[in-house]
Structures are given as C-alpha cells and as structure tokens.
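**Q** Mind looking at a prediction? Sequence and model below.
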Amino acid sequence: MHNKRYTCSLLMAAVLLAGCAGPGTLYQWDAYQPSVYQYYQVDNNNLDEQVAQLEESIEKARAKDRRVAPGLHAHLGLLYANSGREQQALEQFATEKRLFPESAVFMDFLLKQNKDTL
C-alpha cells in the first residue's frame, strides 16, 4: 500500500511539473518589435542600426532553426527601401510573400503603390 501511494504521488508531481512548462513561441521575435517601435518614433534616423538588428534577428532564427515573425521581412524591406536599397527591399517583400502567403495581397499593394521608387 505504501509503495502504491508513493508511486501515485510521484506520478502526480510529474504531471504538475509538466503542466508548468508552458507552450513555446511559434516564431523568433528577437529585436523585431523594438525595431518597429523605434521606426515610428520621431527620431528614426538610425535606419542602418534597425536594419542590422533585423538582419541579426534573421540569423539568430536560422541558427536556432526557427521561423521569423510575420512582418519582419516586410519591415526589413521597408527599411531597405527608405535607405535607398531597392533591390534588397524587393527581395525582402518577395520573401515575406513566400513565407506568409496571406501577406501577398498587402505586399502586392505596397509594390504597386511604390513602383516608382522601387
């Protein structure tokens, strides 16, 4: 009887501890959200710094074999476009469309609206 009670107690403890683990995140967010916030501040002259942060986030995600957050490639494309790197902007928009097909309509809209500058 004592052995049965001990086994049951261990099993309950294992179940409780397993429930505390919580779900992992689906995407690698890293510096994406702070970069977007920083972009919309009054002083957004540091585009190169923001680009470097997002490029580093993408590399970290690749190293961990994780997916980047939705919108990261689109935002990186926007930063590239604003800093005069049109080809890199187009590549990032295409990557966003490929990774997140639900963004295709919006990416096509952005490309159409900015076809003179890109």
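**A** Sure, I can see it.

**Q** From now on I want contacts and neighbour counts done on CA atoms only, so please keep to that.
**A** Noted.

**Q** What residues of stretch 16-28 count as buried?
**A** Using 16 or more other Cα atoms under 10 Å as the test for burial, stretch 16-28 gives Gln28.

**Q** neighbouring contacts of it?
**A** Residues outside stretch 16-28 that contact it (Cα atoms under 8 Å, 6 or more residues apart in numbering) are Ser57, Ala61, Arg66, Arg67, Val68, Ala69.

**Q** Quick check: end-to-end length of that stretch?
**A** Across stretch 16-28, the terminal residues are separated by 28 Å (Cα to Cα, to the nearest Å).

**Q** here comes the other one, which I'd like you to weigh against the first:
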Amino acid sequence: MHEPIARGLAALCLLATLAGCAGPKPLYSWNGYQPQVYAYLKNDGKQSPEDQIIELEKGVQLAAAKGAQVPPGYHAHLGLLYLNAGRTDQALAAWNQEKALFPESTKYIDFLIANMKKNRS
C-alpha cells in the first residue's frame, strides 16, 4: 500500500528537479557582444571594424530568430562601428534603434549624433 505513494513522491521529486534545471529565460540575447566591445576597446588590430560589424549584425539576426532582444548598448556600439567605417546613415539608424529600444539612452545617443554632425561640418 505504501509503495505506490513512495513511487508517486519519487516521481514528483524527479519532476520538480528537472523543472528547476530549466532556469529562467535570459532577459537579453548577448551573442558575442561583450567580446566585441572588449576587442574594440583593446584595439589590438586583430579584428577590423568591418569584421566587428559583421559579428554584431549576426548577433542581431540570431536574437531576432530567437524572438529575443539584444542588450542595452548593442545598437549604440554597432552605430559607433558603422561611423568608424564611414557608414553614417547606418550609424544613425542603429543609434535611433537604440533610442527606440532603450529610451533612457536618448541623451547619450543625441550627444553622439550631435558630435557626428559637428565633426562632419
């Protein structure tokens, strides 16, 4: 009589353990963002801005495919790389995307845009 109860409890414990292993879904899809920022700041010449752009663009595509969001700063950094590569229209688009996703970045992004416009004239 007690054996079925013990089996039921064991099954319940196993189920609870497996459910606990799944963990919460991450808030953002990082997709190599941190190493790209580090490589940019380190500036060791191992990776060109174009190579970094390609990697970050892949990250945006991977996040979109997963239905995830890239972290704050991702589009801002991508915009900086676009600017360094002379692709100002893409830089503006990336920065505007950053502002749309993270309105708290508006002052910083507006600062970047103003500096870009000041340096172009």
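**A** Cool, the structure landed. Only a predicted model underlies this, so the values are computations on that prediction, with no experimental measurement involved.

**Q** re earlier: so which of the contacts of stretch 16-28 of structure 1 sit within strands?
**A** Counting by DSSP state E, the part of the contacts of stretch 16-28 of structure 1 found in strands is Arg67, Val68.

**Q** Could I get the full set of strands for structure 2?
**A** Assigned by DSSP E, structure 2 shows no strands.

**Q** Tell me the spacing between the residue sitting nearest the centre point of structure 1 and Gln28 of structure 1.
**A** A centroid search over structure 1 (Cα atoms, centre = their mean) returns Ala69, at 2.1 Å, as the residue closest to the centre. Ala69 of structure 1 is 6 Å from Gln28 of structure 1, where distance means Cα to Cα.

**Q** Same check on Glu59 of structure 1?
**A** Taken as Cα to Cα, the span from Glu59 of structure 1 to Gln28 of structure 1 is 10 Å.

**Q** thinking again about what came up before, apart from its chain neighbours, what residue comes closest to the equivalent of the residue nearest to the centre of structure 1 over in structure 2?
**A** Structural alignment (TM-score structural alignment) places Ala69 of structure 1 against Pro71 in structure 2. Ranked by Cα to Cα, 6 or more residues apart in numbering and with sequence neighbours excluded, the top spatial neighbour of Pro71 of structure 2 is Tyr28, at 5.3 Å.

**Q** So Gln106 of structure 2 is in contact with Leu112, correct?
**A** Quick fix: residue 106 of structure 2 reads Thr, not Gln. No. Look at Thr106 of structure 2 against Leu112 with Cα atoms under 8 Å: they stay out of range, at 9.8 Å.

**Q** okay, these two: which has more neighbours?
**A** Neighbour tally, Thr106 of structure 2 and Leu112, criterion other Cα atoms under 10 Å: the higher count belongs to Leu112, 18 against 15.

**Q** Give the aligned equivalent of Asp48 of structure 1 in structure 2.
**A** In structure 2, Asp48 of structure 1 lands on Glu50 (TM-score structural alignment).

**Q** Now do the same contact list for that match.
**A** Leu81, Ala85.

**Q** Please report the distance of it from Lys117 of structure 2.
**A** 22 Å.

**Q** Kindly report the same for Asp110 of structure 2.
**A** Per Cα to Cα, Asp110 of structure 2 is found 11 Å from Lys117 of structure 2.

**Q** Between those two, tell me which one has more neighbours.
**A** In terms of neighbours (other Cα under 10 Å), Asp110 is the more surrounded of Asp110 of structure 2 and Lys117; the figures are 14 against 11.
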